[in-house]
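Engineer: just to be clear, the model below is a prediction. Sequence and coordinates:
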Amino acid sequence: MSFTTPPRPFDVTALFPRLAPLARTATRLHPRPGSPTAHDSSVGGPLLWPADEPWPHCAGPHTWDGVIPPLSPEDERQLRRNRAAVESRRRRGPQEPWVTPEELEAEKRLTAGRPWPEGPVALLPVAQLYVRDVPLLRPPGGSGSDVLQVLWCPFDHPLHPSTALFWRTAASVTDVLAAPPEPPAMRSGAYLPEPCLLAPEQVTEYPDPMELDEGLQEQLNDWSNWQAAGPALDASYEVAPDELYLDQLSVSPGWKVGGWTSWGLTDPVPRTCTECGAEAVPLLTIAGTEWDGGTESWIPEEEQTNPTPTLSGQPPANFTMLVIASGYGLQLHICPNSPDHPHIERIQ
């Protein structure tokens, strides 16, 4: 499995040379549903977790909005299996019944919810990244770790799941935990990643326009500065040329490692390590969708000729089945000096 981001419509640095030294490489992860093992880089797959190491739990508090009934992870998996079967029937025979009585009964029973959990709840695996697959992944402080594991509590804290990061050396794990504990309930299925394999791809990014100095922002907002792009220039952006830069030429959408930070929900804010004062660096962007209506130019070439199906009712390109903060992304930043320093979470 491999995916290729189409070349950008034109070289933005030829029009705005001051952007050239600001280029950064990011790794788009392109998660797609699959059957990963603990020895794979994955989203939502099993982790290379030592059998003699306690599984992390969250002590809470875990509050309920009283609206969405909590489900167990297995409830959500069964619902997804049933809905996938319904979707398959719909595609094969649109005129035939799509849903069986058994599936309707199961949907009613499963969506009734579970009792609200009391006490600590087990964290859910979110991502596992091997440095061999993502060479840009740099463990903090120059440690020899070669695996990053990301887990989270499947409840809001207060607006999104609270994450935990673990760096380890794969060769040191000789006995893998076979059956990690799972939470008895979670905040619906929005925080349970669908098991996905990855197809890492390196791309070049430039800063979000909100991180550029005022002079460069003014240049980007002047349509006349874009004319040298010639026929490749999308004239529909004439009323908002800075949006052309934002949508097609700066920060790539979807799951990624490194690169530049996205902004928009808020203005840029300092990302400073609370332990040592160092500037935190982008580590991982956890996204709901790989692209949206404004970023379709980033759709991989392979998806344009042979689209990966998603379940009916899910947002387009939502291959991991996650929905975070009504469709935003969760961006993790880390201190470059030590893996023991707390990381920073931002919704954008």
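Structural biologist: Perfect, I can see it now. Quantities reported herein were computed from a predicted structural model and do not represent experimental measurements.
Engineer: for the rest of this, base every contact and every neighbour count on C-alpha atoms.
Structural biologist: Noted.
Engineer: how far off centre is the longest strand along the chain?
Structural biologist: When the chain is parsed with DSSP state E, its longest strand is strand 147-156. Centre-to-centre, strand 147-156 and its host chain are 12 Å apart (Cα atoms, centre = their mean, to the nearest Å).
Engineer: residues in contact with residue 159?
Structural biologist: Applying Cα atoms under 8 Å, 6 or more residues apart in numbering to residue 159 gives the contacts residue 325.
Engineer: roughly how far does it sit from residue 325?
Structural biologist: 7 Å (Cα to Cα, to the nearest Å).
Engineer: measure the residue nearest in space to the middle of the chain to residue 254 for me?
Structural biologist: Residue closest to the average C-alpha location in the chain (Cα atoms, centre = their mean): residue 286, at 2.2 Å. For residue 286, the distance to residue 254 equals 7 Å [Cα to Cα].
Engineer: same question, residue 49
Structural biologist: Where residue 254 is concerned, residue 49 sits at a distance of 26 Å (Cα to Cα).
Engineer: re earlier: tell me if I'm right that the residue nearest to the centre of the chain and residue 258 touch.
Structural biologist: No - judged on Cα atoms under 8 Å, residue 286 makes no contact with residue 258 at a distance of 11.6 Å.
Engineer: beyond the lengthiest helix in the chain, next helix or strand please.
Structural biologist: Taking DSSP state H as the criterion, the chain has its longest helix at helix 73-92. Per DSSP states H and E, helix 73-92 leads on to helix 101-110 as the next helix or strand towards the C-terminus.
Engineer: give me the neighbour count for the closest residue to residue 219 other than its chain neighbours.
Structural biologist: Excluding its sequence neighbours, the residue lying closest to residue 219 (Cα to Cα, 6 or more residues apart in numbering) is residue 225, at 6.7 Å. Neighbours of residue 225 under the rule other Cα atoms under 10 Å: 13.
Engineer: one step back: which other helices and strands contact the longest helix of the chain?
Structural biologist: Helix 73-92 sits against helix 101-110, with contacts defined as 3 or more Cα pairs under 8 Å, 6 or more residues apart in numbering; DSSP states H and E.
Engineer: ok, structure two:
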Amino acid sequence: MTRTTPPRPIDVEALFPELAAYRGTTTRLHPRPGSPQISAGSVGGPMLWPANEPWPVCSEAHSRGRGQRPVDIHRYRRVLATAWARNRAPDPEERELLKALHREHRISEASETDPLPMIGLAQLYRRDVPDLPTGPGGCDLLQVFWCPFKAHGPDRYDLALHLRWRRSSEVGEVLTLQPQPPVVESEGFVPEPCVLHPEQVVTYPFADPDFLPEDLCARIEAWDAAQEEAEQSTDESAAGPTGYQYDLSIPPGWRVGGFASWHATDPYPMDCRTCGTPMRLLLTIDSLEWDGGSRSWKPLEDRLPAHRCAMPTEVTAGRFGELNVFACPTTPDHPHRWSIQ
């Protein structure tokens, strides 16, 4: 099923004509639970990975000997979904099973220092995603992995991300038995297999003087404040006021390209550490496809109460935020950077 973003509640360029010069596009991926094929783009699906190429691993010596098993996480989600599909809480037998599946496990101490297989998070084909740039050497496939533990880097809270570009036509024999880590730090690192329904939409920069003229930002801020004041003076408060940041500029959810949101921190430079070029947003990994503040972006096909797809991938970035991955626009194989909002 395709996914269709509703028209924006207000024509933002009619309000602020200067924004036409900053108009861009982003491709909403609209991941939804399913059975993705190895030859298709996906979140949490099988990777088109060569049989003769080593799988990405993490060699950091974090506390990986204790955690949850991916197989238990997937089963836990299935049991819970089955119970709520009956419109009631899990029965006593299901609750005992859920507790057992949520139990922490240990692996042998010898395994704690072995290279840990990374989790295949997403693969994206340029043929399906209009805003996915061409990779180095004409690569048409981007594969994204991460380590299911946070303890990396000097502050021991960094994520370990691995991006691999490749030409899909040159893969040859595919690795069928794809490695999985024996345990993960938390279930938010384990994606549910999701098929993608890419849709390109219009987007505008985050309203900050780093990205838009200062006087335009001030007018947008004043307009937002007036919208909130008008909403508070009426009884029609269920939907909330229309705002630039949440309704008119940057859509929520997994997406490729466009502009990054900086709603949790002040913007800071994202320059390539190899060549100094300002980097561009490559991919946004979002914990939620929409929430109470961004419901106007909820696809038309998900408007029925039965479509509870706010968190279809089960992936969480930070404290239910979004992970923005940036890439060098001049040399795509330069090391990426990221921020969590």
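Structural biologist: It's in. Just so it is clear, the structure is predicted and the values come from calculations on it, not from any experiment.
Engineer: got a TM-score for the two of them?
Structural biologist: Overlay of the two chains. TM-score (TM-score structural alignment, normalised by the length of the second structure): 0.88; 325 aligned residues with a Cα RMSD of 2.6 Å.
Engineer: circling back: which residues in the second structure does the helix or strand that comes right after the longest strand of the first structure align to?
Structural biologist: Remark: after strand 147-156 of the first structure, the chain's next helix or strand is strand 161-168, criterion DSSP H and E. Aligned by TM-score structural alignment, strand 161-168 of the first structure corresponds to residues 159-166 of the second structure.
Engineer: residues in contact with that stretch: which ones?
Structural biologist: Stretch 159-166 of the second structure is contacted from outside by 56, 58, 135-136, 139-147, 149-152, 333, using Cα under 8 Å, 6+ apart.
Engineer: the aligned residue in the first structure for residue 134 of the second structure: neighbouring residues, count only.
Structural biologist: When the first structure is aligned by TM-score structural alignment, residue 134 of the second structure is paired with residue 139. Residues lying near residue 139 of the first structure (other Cα under 10 Å) number 22.
Engineer: the residue mapped onto residue 209 of the first structure from the second structure: neighbouring residues, count only.
Structural biologist: Residue correspondence to the second structure (TM-score structural alignment): residue 209 of the first structure is matched to residue 207. For residue 207 of the second structure, the neighbour count with other Cα under 10 Å is 22.
Engineer: same thing with the one 5 residues further on?
Structural biologist: Here the count is done by other Cα under 10 Å, and residue 212 of the second structure has 17 residues near it.
Engineer: what's the separation between it and residue 72 of the second structure?
Structural biologist: The value you get for residue 212 of the second structure to residue 72 of the second structure, if Cα to Cα is used, is 47 Å.
Engineer: residue 269 of the second structure too?
Structural biologist: Counting by Cα to Cα - residue 269 of the second structure and residue 72 of the second structure are separated by 40 Å.
Engineer: for those two, indicate the residue with more neighbours.
Structural biologist: Using other Cα under 10 Å as the criterion, residue 269 of the second structure and residue 72 rank with residue 72 on top: 18 against 8.
Engineer: I figured that one hits residue 99, correct?
Structural biologist: No - with contact defined as Cα under 8 Å, residue 72 of the second structure does not count as touching residue 99 (10.6 Å).
Engineer: list the buried residues in stretch 221-231 of the second structure.
Structural biologist: Buried residues in stretch 221-231 of the second structure, counted by 16 or more other Cα atoms under 10 Å: 221, 223, 224, 227, 228, 231.
Engineer: from those residues, which is closest to residue 30 of the second structure?
Structural biologist: residue 224 (27.7 Å; Cα to Cα).
Engineer: how about the closest one, nearest residue that isn't a chain neighbour?
Structural biologist: residue 243 (5.5 Å).
Engineer: how close does that neighbour get to residue 250 of the second structure?
Structural biologist: Taking Cα to Cα, one finds residue 243 of the second structure at 11 Å from residue 250 of the second structure.
Engineer: what do you get for residue 104 of the second structure?
Structural biologist: 38 Å.
Engineer: just the strands in the first structure please.
Structural biologist: Using DSSP E, strands in the first structure cover 24-28, 32-33, 42-43, 57-58, 121-122, 124-130, 147-156, 161-168, 196-197, 201-205, 256-258, 281-286, 330-334, 344-347.
Engineer: from what I can see residue 208 of the first structure touches residue 250, true?
Structural biologist: Yes - applying Cα under 8 Å, one finds residue 208 of the first structure in contact with residue 250, separated by 6.0 Å.
Engineer: what's around the alignment partner in the second structure of residue 198 of the first structure, how many residues?
Structural biologist: Applying TM-score structural alignment, one finds that residue 198 of the first structure aligns to residue 196 in the second structure. Applying other Cα under 10 Å, we find 25 residues neighbouring residue 196 of the second structure.
Engineer: tell me the spacing between residue 196 of the second structure and residue 107 of the second structure.
Structural biologist: In terms of Cα to Cα, residue 196 of the second structure sits 34 Å off from residue 107 of the second structure.
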